[in-house]
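Asks: Predicted model and sequence follow; I will ask about them next.
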Amino acid sequence: MSRIREAGGEALSIPTDVTRRADVQALVDLAVASHGRLDVLISNAGIGPIGPLDDLRVDDWEAMVDINVKGLLYGIAAALPLFRAQKVGHFVNILSTSGIKIVPDQAVYAATKNAGRTITEGLRQESGPDLRVTGISPGMVKTEFTDGISDPDTRAAMEERMAIAISPDAVARAAAYAIEQPANVDVGDIVIRPTAQG
């Protein structure tokens, strides 16, 4: 938020747990109360405590479903009625290349990202001429992704792979590109990954 303010912009925030529908609704309500409208909702919350299915980390599986799938749906539930009433709005959903290329230890994570991809495409088809819907699938990005991986071997392997990761700014620029297009242009899917990622 400091970077936004340093650039002369305004930034507001409230604590938001995307697993709580009321929190997501409160975030949308804050935007409307502050600015009279909501133009774009970017659903970026996600976790990836990946590991082998044999580990039976059911709590991790449930957390991924709650955040990566239900959190995305709660954002849609909060913003879609408003976007319909405004007759304009743009959903930008951050997905993952893990939902495109399935690899060992990421079955549940990839499943949640594929659910997000399906929801995003369904929403795009249902949106009609007034709303826009964009799915962005990043590859390896320099984030705290590995912090949630409890299996030491999986974590070590992922940390090694993260050496090629791109900056989060690259994902932000992809979102900005989709948003700044004319109102009648809908950028459906963007895949962005390090050049070294296979």
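Replies: Yep, it's here. Numbering: from 1, shown residues only.
Asks: going forward, measure contacts and count neighbours with C-alpha atoms only.
Replies: Will do.
Asks: mind listing the helices in the chain by residue range?
Replies: Under the criterion DSSP state H, the chain contains helices at 2-6, 21-35, 58-64, 71-86, 107-126, 152-161, 168-179.
Asks: To residue 100, which of the ones you listed lies closest?
Replies: helix 107-126 (7.7 Å; Cα to Cα).
Asks: List the contacts of stretch 86-97.
Replies: Outside stretch 86-97, the residues that touch it by Cα atoms under 8 Å, 6 or more residues apart in numbering are 37-44, 72, 76, 83, 110, 113-114, 116-117, 120, 130-139, 175, 179, 191.
Asks: Drop anything exposed from those residues.
Replies: 37-41, 43-44, 72, 76, 83, 110, 113-114, 116-117, 120, 131-139, 175, 179 (16 or more other Cα atoms under 10 Å).
Asks: Contacts only, for residue 19.
Replies: So residue 19 contacts 66, 67, 70, 71, 74 (Cα under 8 Å, 6+ apart).
Asks: ok, now how distant is the residue lying farthest from the centre of the chain from residue 98?
Replies: Within the chain, residue 54 marks the point farthest from the mean C-alpha position, 27.2 Å out by Cα atoms, centre = their mean. Residue 54 is 19 Å from residue 98, where distance means Cα to Cα, to the nearest Å.
Asks: Residue 152 too?
Replies: 20 Å.
Asks: how much does the longest strand anywhere in the chain deviate in direction from helix 71-86?
Replies: Looking across the chain with DSSP state E, the single longest strand is strand 131-138. Inter-element angle recorded for strand 131-138 and helix 71-86: 150 degrees (by axes from the mean of the first three to the mean of the last three Cα atoms, to 10 degrees).
Asks: Give me the helices and strands touching strand 131-138, please.
Replies: Helices and strands touching strand 131-138, by 3 or more Cα pairs under 8 Å, 6 or more residues apart in numbering; DSSP states H and E, are strand 89-94, helix 107-126, helix 168-179, strand 189-192.
Asks: In addition, the following structure is provided for comparison:
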Amino acid sequence: MTESTTYESTTYEPASPGPAKVVAITGASSGIGEATARRLAADGHRLLLGARRSDRLEGLAKELDAGGGTAQFQHLDVTDAADVRAFVHAAEERFGRLDVLVNNAGVMPLSPLDELRTDEWDRMIDVNVRGVLHGIAAALPVMRKHGGGHFVNIASVGAYEVSPTAAVYCATKFAVRAISEGLRQESTGDIRVTLVSPGVTKSELADHITDPAARAAMRTYRAVALPASAIADAIAYAVAQPPQVDVNEIVVRPAASAQ
């Protein structure tokens, strides 16, 4: 997909990232997940990267290691609760603990409701909502065993507004927002929760759109788009805060866009 306006930001200069943490990132093979891995590796954190495309993860982990970072990878399907548990336990086994889980994996096959693409609805619910819940269920006991942790859940500006063809997608992101706020309220200081809601961002999300009209509309909508590194910077900011500071919500939009 071609965007008419883009912004480049690929060189990371760590700015007081704080102590090194163990961070697990879902959906790390491309887009926001990959950019977050690059930024957090530059900040000195130790990473476990998860996604279904293991070949991409392997290449990214090797690149980060060669650049002085510490990154390992594991195949991950967030719709499979057992797979997510294995992913979280792998982080603990390899690095001794898990400090941060970035629940980033997501899909966005937009279409009007009257197209009745129920298989795509189910896929969005499974990845975007159940994937986050599986991450929380797997990581919460591990984090608490080691004294606390931090969930960074990736939502969307669609968590605050609804647009045509995006009803189900927005519903999943509203759910992620609600789940994040519920987890924050139920925590007693040991668990931090950050909701990051990107506006239009360069990624492969729109590649999942099979409805022709929705796909064409998204090309126009994405004419002005942030680089994924802008979202990675926001995540890095939240992760770098001291333990007594919980950055609850960050919304990041292109300055040149009204969306």
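Replies: Happy to help now that I have it. All values derive from a computational prediction rather than experimental measurement.
Asks: Of the helices and strands packed on strand 131-138 of the first structure, which is nearest residue 198 of the first structure?
Replies: Nearest of these (Cα to Cα): strand 189-192, 12.2 Å.
Asks: What range does that closest one cover in the second structure?
Replies: Aligned by TM-score structural alignment, strand 189-192 of the first structure corresponds to residues 249-252 of the second structure.
Asks: and if you look at stretch 159-173 of the first structure?
Replies: Counting by TM-score structural alignment, stretch 159-173 of the first structure corresponds to 219-233 in the second structure.
Asks: Adding distance to residue 50 of the first structure, write the helices and strands packed on strand 131-138 of the first structure out as JSON lines.
Replies: Shown next, in JSON lines, are those (distance: least, Cα to Cα, whole Å):
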{"stretch": "strand 89-94", "distance to residue 50 of the first structure": "18"}
{"stretch": "helix 107-126", "distance to residue 50 of the first structure": "7"}
{"stretch": "helix 168-179", "distance to residue 50 of the first structure": "20"}
{"stretch": "strand 189-192", "distance to residue 50 of the first structure": "21"}
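Asks: and among the ones you listed, the most buried is which?
Replies: strand 89-94 (a mean of 24; mean count of other Cα atoms under 10 Å).
Asks: once aligned to the second structure, how far is it on average?
Replies: Its aligned residues in the second structure lie a mean 0.3 Å from strand 89-94 of the first structure after superposition (mean Cα distance after the TM-score superposition for the first structure).
Asks: now the angle from that strand to helix 168-179?
Replies: 150 degrees.
Asks: What span of the second structure is strand 89-94 of the first structure aligned with?
Replies: Using TM-score structural alignment, strand 89-94 of the first structure pairs with 149-154 in the second structure.
Asks: sorry, back to before: how about the residue farthest from the centre of the first structure, what's its partner in the second structure?
Replies: Counting by TM-score structural alignment, residue 54 of the first structure lines up with residue 114 in the second structure.
Asks: now residue 117 of the first structure
Replies: By TM-score structural alignment, residue 117 of the first structure lines up with residue 177 in the second structure.
Asks: quick one: the aligned partner of residue 95 of the second structure in the first structure and residue 124 of the first structure, what's the gap?
Replies: In the superposition onto the first structure, residue 95 of the second structure corresponds to residue 35 when matched by TM-score structural alignment. Counting by Cα to Cα, the gap from residue 35 of the first structure to residue 124 of the first structure is 25 Å.
Asks: before we move on, back to that, between the helices of the first structure, which gets nearest to residue 13 of the first structure?
Replies: So among the helices of the first structure, helix 21-35 is nearest, using Cα to Cα, at 7.8 Å.
Asks: OK, contacts around residue 168 of the second structure?
Replies: Counting by Cα under 8 Å, 6+ apart, residue 168 of the second structure has contacts 110, 121, 124.
Asks: end to end, how far does stretch 43-59 of the first structure reach?
Replies: Stretch 43-59 of the first structure: ends 22 Å apart by Cα to Cα.
Asks: Repeat that for stretch 190-198 of the first structure.
Replies: End-to-end span of stretch 190-198 of the first structure (Cα to Cα): 17 Å.
Asks: How about stretch 98-106 of the first structure?
Replies: End-to-end distance of stretch 98-106 of the first structure (Cα to Cα): 7 Å.
Asks: Go through it and list whatever outside residues touch any part of it.
Replies: So stretch 98-106 of the first structure is contacted by 50-53, 109-114, 117, 139, 154 (Cα under 8 Å, 6+ apart).
Asks: repeat for stretch 148-158 of the first structure
Replies: With Cα under 8 Å, 6+ apart, stretch 148-158 of the first structure has contacts from 47, 48, 49, 50, 51, 105, 146.
Asks: Show me which of those are buried.
Replies: Buried among the contacts of stretch 148-158 of the first structure (16+ other Cα under 10 Å): 47, 48, 49, 50, 51, 105, 146.
Asks: got those residues as a markdown table, with distance to residue 6 of the first structure columns?
Replies: Below are those laid out as a markdown table (distance: Cα to Cα, whole Å):
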| residue | distance to residue 6 of the first structure |
| --- | --- |
| 47 | 29 |
| 48 | 32 |
| 49 | 34 |
| 50 | 37 |
| 51 | 40 |
| 105 | 41 |
| 146 | 30 |
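Asks: From these, which land in strands?
Replies: Within those, membership in strands is found for no residue, as judged by DSSP E.
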